[in-house]
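A.B. asks: structure for the following, please:
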Amino acid sequence: MIESYLTGLVVCGGIIIAIGAQNAYVLGQSIRREHHWWSAGLCMTSDVILFTLGMFGVSAALMAMPQALEVLRWLGVVFLGWLAVQALIRAGWGRSALETDTATQRSVKGVVFTTLAVTLLNPQVYLDTLLLIPSIGAQQEDAASFVAGASSASVLWFGGLAWFGSSMAPVLSKPAAWRVIDGLIGLMMAAIALQLAIGGL
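C.D. replies: Model (predicted):
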């Protein structure tokens, strides 16, 4: 039970930290201090729901088709490798600083709708929550504990983005900070992809 929980925590934590559209949006909201807890809370809730649906649905499918494990394994390797390449490219070329101008504040409704769009209209979210993470969780002894661990990682990550993003706005708004973050993300994703390729699921 504890092992399954920790596996879910580590696996999901390693994947969710990859700065994609969802994470960058939440971080941007936090740096601008613009209803960032609403945004982070929606992302947490979406992850918990998708983890639960994906975990038990994929588990049933894998029990019926064990050969699908190899397909999922290599899809995971390709996907994580792609994330690593994208992050390392961003680290090399850099990206623009996030805008921290608070002159124009949007309404809570506007932030909520945008967060839902960034979350639910992003194919990467479904690859993570309905394919990659559940394919690893299906190998655990306690599926519920794995989902709890994965959900905890989401809560900790988005809670951290909301809290530290707002408190560290002067530092995180600089392009140099983004290069460091992207470099670390790229190395982490590459390491996970390599482990999955060599050690399997």
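A.B. asks: use CA for all of it now, contacts and neighbours both
C.D. replies: OK.
A.B. asks: from the contact counts, what lies against the helix ranked longest in the chain?
C.D. replies: Ranked by number of residues, the top helix in the chain under DSSP state H is helix 36-64. In terms of contacts (3 or more Cα pairs under 8 Å, 6 or more residues apart in numbering; DSSP states H and E), helix 36-64 is packed against helix 21-32, helix 108-120, helix 133-137, helix 143-167.
A.B. asks: out of the ones you listed, which one sits most buried?
C.D. replies: Mean neighbour count (mean count of other Cα atoms under 10 Å) peaks for helix 133-137 among the helices and strands packed on helix 36-64, with a mean of 26.
A.B. asks: what about that one, distance to the chain center?
C.D. replies: 14 Å (Cα atoms, centre = their mean, to the nearest Å).
A.B. asks: for Arg106, grab the count of nearby residues.
C.D. replies: By other Cα atoms under 10 Å, the residues close to Arg106 number 11.
A.B. asks: now show me the structure for the sequence below, then we'll compare the two:
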Amino acid sequence: MSTALLPAFALPAFTKGCALSAGLIVAIGAQNMFVLRQGLKREHVLPIVLFCALADASLIIAGVNGLGAVLSLVPGLSLALSLGGAAFLGWYGVSALRRAANPEALALADQPSITLGAALAGTAAFTFLNPHVYIDTVMLMGAVGASLPAPERPLFMAGAALASLSWFSALGFGARFLVPLFARPTAWRVLDIVIGAVMLLLAASLLIGAARP
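C.D. replies: Prediction:
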């Protein structure tokens, strides 16, 4: 659907979902490294990309809906989660800016071919055995999404899911083009600066929202 057709009030929620999701997933991590490595080998890329995107979407939806129900019963918890989310985003943003000051080149080693089952099992392990995925998607994004008015929540989740699908598609299918670029420390420095700026802006927006009566 074209954003021109969305109600005027809905665009910020959609954009916020995209920005928050993109800021959280665009970082050097075990899952991204695995997707990138498989993309380099052009091996089971589509199933891996779809698995990662669907897993993110499912966790985000569960977080928004689950926390939304809790927040409606305990209004004070919304403030606590907003403050906690702002603190986490602030820490994440500062950490990204610190990484930008001392980036490291991305090194990839050749890996033997694996079956589709092994590839999906590996993707599941990198996705669900990482404790940060629950902090990022279920807790943090769930708290932000649940703090929005009910009509805006589906658009927030759609924006977040779109950002996730776009990132994993670019990482998996564009890996052959990205590797020469991201082997350079300068590229990671620029990326971390952008991530840091986005996280700090979102942290500020949470604090502003929490300060409103």
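A.B. asks: could I get the TM-score for this pair?
C.D. replies: Once the chains are laid over each other, their TM-score by TM-score structural alignment, normalised by the length of structure 1 reads 0.84; 200 aligned residues with a Cα RMSD of 2.5 Å.
A.B. asks: residue contacts, the equivalent of Met141 of structure 2 over in structure 1?
C.D. replies: The pairwise alignment with structure 1 assigns Met141 of structure 2 to Ile133, based on TM-score structural alignment. Ile133 of structure 1 makes contact with 11-12, 51, 55, according to Cα atoms under 8 Å, 6 or more residues apart in numbering.
A.B. asks: tabulate those (TSV), appending distance to Leu98 of structure 1.
C.D. replies: TSV is the format used below for the contacts of Ile133 of structure 1 (distance: Cα to Cα, whole Å):
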residue	distance to Leu98 of structure 1
Val11	28
Cys12	26
Phe51	30
Met55	35
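A.B. asks: what is the nearest of the residues you listed to Val118 of structure 1?
C.D. replies: Phe51 (17.4 Å; Cα to Cα).
A.B. asks: find the nearest non-adjacent residue to that closest one, please.
C.D. replies: Leaving aside its chain neighbours, Phe51 of structure 1 sits nearest to Thr129 (5.2 Å; criterion: Cα to Cα, 6 or more residues apart in numbering).
A.B. asks: tell me how many other residues surround that neighbour.
C.D. replies: Residues near Thr129 of structure 1, counting by other Cα under 10 Å, number 25.
A.B. asks: and Ile181 of structure 1, by the same measure?
C.D. replies: A count of neighbours around Ile181 of structure 1, defined by other Cα under 10 Å, yields 18.
A.B. asks: now Leu73 of structure 2
C.D. replies: Neighbours of Leu73 of structure 2 (other Cα under 10 Å): 11.
A.B. asks: tell me how far the aligned residue in structure 1 for it lies from Leu156 of structure 1.
C.D. replies: Aligning on TM-score structural alignment places Leu73 of structure 2 opposite Ala64 in structure 1. Computed as Cα to Cα, to the nearest Å, the Ala64 of structure 1 to Leu156 of structure 1 distance reads 34 Å.
A.B. asks: can you check Trp93 of structure 1 too?
C.D. replies: Distance of Trp93 of structure 1 to Leu156 of structure 1, given as Cα to Cα: 29 Å.
A.B. asks: again with Met55 of structure 1
C.D. replies: Separation of Met55 of structure 1 from Leu156 of structure 1 (Cα to Cα): 20 Å.
A.B. asks: try Gly186 of structure 1
C.D. replies: Gly186 of structure 1 is 20 Å from Leu156 of structure 1, by Cα to Cα.
A.B. asks: likewise for Gln67 of structure 1?
C.D. replies: With the distance defined as Cα to Cα, Gln67 of structure 1 ends up 34 Å from Leu156 of structure 1.
A.B. asks: what does Val171 of structure 1 give?
C.D. replies: 21 Å.
A.B. asks: which residue lies nearest the spatial centre of structure 1?
C.D. replies: For structure 1, the residue sitting closest to the mean C-alpha position, by Cα atoms, centre = their mean, is Ile16 at 2.0 Å.
A.B. asks: once you drop chain neighbours, what's closest to it?
C.D. replies: Among residues not flanking Ile16 of structure 1 along the chain, Ser154 sits closest, at 7.1 Å (Cα to Cα, 6+ apart).
A.B. asks: what's the counterpart of the one you found in structure 2?
C.D. replies: Aligning on TM-score structural alignment places Ser154 of structure 1 opposite Ser164 in structure 2.
A.B. asks: try Ala40 of structure 1
C.D. replies: So Ala40 of structure 1 corresponds to Val49, using TM-score structural alignment.
A.B. asks: its match: neighbour count?
C.D. replies: For Val49 of structure 2, the neighbour count with other Cα under 10 Å is 25.
A.B. asks: with Ala84 of structure 1 instead?
C.D. replies: 25.
A.B. asks: hmm, Leu184 and it touching each other?
C.D. replies: No. In this structure, Ala84 of structure 1 is not within contact of Leu184 by Cα atoms under 8 Å, at 9.4 Å.
A.B. asks: now stretch 177-193 of structure 2: which residue numbers in structure 1?
C.D. replies: The alignment of stretch 177-193 of structure 2 onto structure 1 (TM-score structural alignment) spans residues 167-183.
A.B. asks: can you check stretch 90-98 of structure 2 too?
C.D. replies: Counting by TM-score structural alignment, stretch 90-98 of structure 2 corresponds to residues 81-89.
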